[in-house]
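In: coordinates only, sequence not included:
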C-alpha cells in the first residue's frame, strides 16, 4: 500500500545542487526527470518480487518525486512512495543512500558524460574512459584495496534450492575475504551478497562491499536488493557490462535466464579477442546438482556456437560451493600477479581489450533483431557479440518498458540465422521457460520467434 511521504534529506553525499540541476530535475517533461522518477521508484520498491512491467507501471503511475534546494541543502519530496521503504514513518537508511545514489548518477551522466562532449561515445577508448569516470564519481574505484571483487551473475527468477546454493557460494567467498558485485536485483543477485554478509561477519570483516551495478532500462523490473551498500547506475546495458568486467577480478555465473546468457556471451566474446588470449580472468559456471542438465545445455550451446576455445575460458563446477570459492581465490591471486607484473591498476582493468562491437548500444527494435547476423562464418568474438544482442532483445521483450510495449504492438521479435545456431538457441530458451527462468510470477508468453 502506497502512502504520502515527503522531506527526505541526504545524510552522506550530494547535499547541494546548482540552480540549473534543480531546474532540470523539476522539468516534468524532461528525460532527466523521468529517469529520476523511474529509478527512484525502483529503489523505494527494494525487495519487490514482481517483474511484470505492466503491473509495475500501474503502481508507478501515482508516484512522483520533486527535488528542492533549501538553506540546509537538497531535499526530496515524495508522493505515492511504497510503504515498504519506511519504518515508523522514517525512510530506511539503506534506501535513503540508494535514493541519493540514483540522483548522483543521473545528474553526472547527463551533465558530464552525455551533454558535456568530453567523450566521443562512438570511440572505444572514450567509452572506456566514460565508464571509468562514472565509476570514479560514484566512489566505486578504491585504489588502496587488494584484488578481491567477485562479480556474480545469475537469474532473478530462480527456485528456492538454487537461491540457497548462491548463498552458500557467497558465504564461502565471504570467509575468504572476497567482496561481491552483482546486478543488484533479487534471486542470484541477492543470494551471494546475503551469504557473504555472514562470511564477513564470522571473519569480523566490517568493511564488506556489496556493489550493485544496474542501468535505467532494467532497474524497474530488478529493483536493488536491500543488501547493496554501493549502487551505481550506468546509462545503458553495454556500459553496465563493461563496468562489470573491468571492475571484476573474477566472475561466477549461476543458472539464469536470457539476461544471464547475454552476460556470459558478452564476457566470452571479449575474452575470445586475440589480444585477451593470455590474460588470466577466472570464470566459473556453477549451480546445485538439480541444475546439472541445464548447465550442460549451456556448455553445449557455447561449444556448438563459439567452439572449444570459448569453453576453455571457464570452469564448470557443480554442487560444490567450497570448490568454487577455492578456485576463485586461486584465480584472483593469478589476476593480482598479472596486474602487478603488467603495471595495470588493481581497481580497473585497463588492459582488457573490448571490441567496438561490444560497446555500441543495441536498440532491440523488430528491424534490428531481424537483421542480426547469426552465422558460423563470422569470427567467434563477433558471433558472440551478435548472440549477445539477440539475448539482450529477448530480455527487453520480457521486462524492459520499451521492449514490452514494442512486442505488444508489433508481435514477437523474429530472429534469423544458421539453422544449427537457431536450434541451439531455441533449445536453451525452451529450457529456460521449462525451468521458470523467464518470469518470477505467471505464465510466460515468448517475445521471440526463431525463423
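Out: On my side now, so go ahead. Note that the structure is a prediction, hence the values are computed from the model and not measured. Numbers count the residues shown, from 1 in each chain.

In: contacts, neighbours, all on C-alpha from now
Out: OK.

In: ok, residue 371 - how many residues close by?
Out: Neighbours of residue 371 under the rule other C-alpha atoms under 10 Å: 13.

In: one more to weigh against that first structure:
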C-alpha cells in the first residue's frame, strides 16, 4: 500500500488481482449503468466502520471529496482512493480487516451485476432460479462449507441499542462460542456486533480456531449498518430480499434481540416463511432473548404479533429472558435436530434447499409512496400473506430512515402513508411509538422525525 498526498494506492490480494478490462470499466463508470457511485458509497461505509452515523446521505456529505478509482496495471489490479477517513489507518496502513472488506465490495458488486442481475443464466421472474442465484452468489463469496455439521446461528437485532443490551448480546455470543457455534449477522454495530465479540472469547477458550463471523448486507443498508471489524466473511447481496433469503438458507437457527423497524421487518419475514403450510415440519429453532430490564420489549412485540397474525404465530418462537446459557443449549440442541432432518432427507447442511419461499416474497419491494399506500394490511388473507405485507410496511420505514433514495422521496413528498385494518394500524402505531421512545429508530440522541404516518381511522 502506498500513501501520498491523502491518496492511497492498494493492490488487492488473491483472485481480485485479476479483473477484465470490461469489469474495470464498469467499476470506473460514473453513469447510471456503471458501478462507481455504488462502489463509492459501499467502500466509504466500510472505511467508516465504528462511525456513529447511520445515513448514507450524511456519510457522503461528511466526506464529499472521497473518491475511488480502479485501474488495470500490467501486474494486476490497482485501487486508488482519495481522502480515506483517518480512522481507517493504523501507523499509515489501512487496517487489514478493512482492506478485506473493500475487496468483498468489489467482488460482490461485479458478480451481482454481471452474473445475477444482467446475466441470462438466471430468470429472476422464477422462484427456483432466484434461489439458485442466491446459492451461486453465496458460493462465489465462499460462504458454503461442505462437510460441516449445522452450526451457524443467525443473530438479528437493533443497531441502536443501550449499553446494557449490548453487554447482554456479548454474553449470549460468548455462550454460543463456547458451544463452537458460528455467528452470522447483518454485520453492523449493536446487536450485530455484540454476539460476534462474545463468540470470539468463547471460541478462544475452546481453542476453536476456525470461527466464522459472517456479515450479510446489501448496498442500500450498508451505511446504516457498516460492517463491524470482527466480520471475517462479508457478503453484499443485491437487495434486501436476497439478503433475507440468504440468512434463512445459510443459517441453521435464529436468535433475535430487541431492535427497531429493521428487526420487525426480519421477524415478519421469518413468520411469512415459518407460517407457510409447506414449511410446517421443517426444524428451524428461533429464539427471542433480552436482558431482564428489557423484558417488556418482547411483551410488546408478541402482543403485536398475536393481535395481527394470531396466537399460532407466537408459537414459532421460544423466549429467553436473561438466560444466555439456556438459550445457547436450546440452539445447540435445535441444530442436532436440523442435522438429523437434513441427513434423513438428503438436504445439504450448508444451504437449506427444502425451505419453501414463495415467489412474491422474493420480489424486491420498491418503497415508493404509491407502493406503500397499496399494501394490503387487512385480515382478508392467510396469516403468512399478511405477515409478508406487514414486512413490506416495516421495510419502507427502514428505507425512509436510512436509505438515500427513500430519504429523498420522503423529503420531497412527505411521509409514507400506511393504512389498513384499524386495529392493526393502532397496534402498529403503538409499537412504533415504543421504538421511537426507546431510541431504536436511529443512532444518536437527536430528535427522530418519522418518515411514515400511520392512518388509524
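Out: Looks like it came in fine. The shown structure was predicted, so the numbers you read here are calculated from the model rather than taken from an experiment.

In: all strands for the stretch 101-250 of structure 2, in order.
Out: 152-156, 182-185, 213-217, 233-236 (DSSP state E, counting those that start in this stretch).

In: chain neighbours aside, what residue packs nearest to the aligned partner of residue 436 of structure 2 in structure 1?
Out: Using TM-score structural alignment, the equivalent of residue 436 of structure 2 in structure 1 is residue 433. In space, and not counting its chain neighbours, residue 433 of structure 1 is closest to residue 444: 7.2 Å by C-alpha to C-alpha, 6 or more residues apart in numbering.

In: corresponding residue for the one you found in structure 2?
Out: By TM-score structural alignment, residue 444 of structure 1 lines up with residue 448.

In: could you look up the SS state of the residue nearest to residue 433 of structure 1?
Out: Following DSSP: H, G, I helix; E, B strand; the rest coil, the label given to residue 444 of structure 1 is coil.

In: can you check residue 367 of structure 2 too?
Out: coil.

In: was I right about it contacting residue 405?
Out: No. Using C-alpha atoms under 8 Å, residue 367 of structure 2 is not in contact with residue 405, being 9.4 Å away.

In: how close does the counterpart of residue 378 of structure 2 in structure 1 sit to residue 422 of structure 1?
Out: When structure 1 is aligned by TM-score structural alignment, the residue opposite residue 378 of structure 2 is residue 375. Note on residue 375 of structure 1: its distance to residue 422 of structure 1, by C-alpha to C-alpha, to the nearest Å, is 10 Å.

In: could you report the neighbour count for the match of residue 436 of structure 2?
Out: 17.

In: and what of residue 315 of structure 2?
Out: With other C-alpha under 10 Å as criterion, residue 315 of structure 2 counts 11.

In: trace it over to structure 1, please.
Out: Aligned partner of residue 315 of structure 2 by TM-score structural alignment: residue 312.

In: now swap in residue 264 of structure 2 and tell me
Out: Using TM-score structural alignment, residue 264 of structure 2 lines up with residue 261 in structure 1.

In: you'd agree that match is up against residue 393?
Out: No. Counting by C-alpha under 8 Å, residue 393 is not a contact partner of residue 261 of structure 1; they are 11.7 Å apart.
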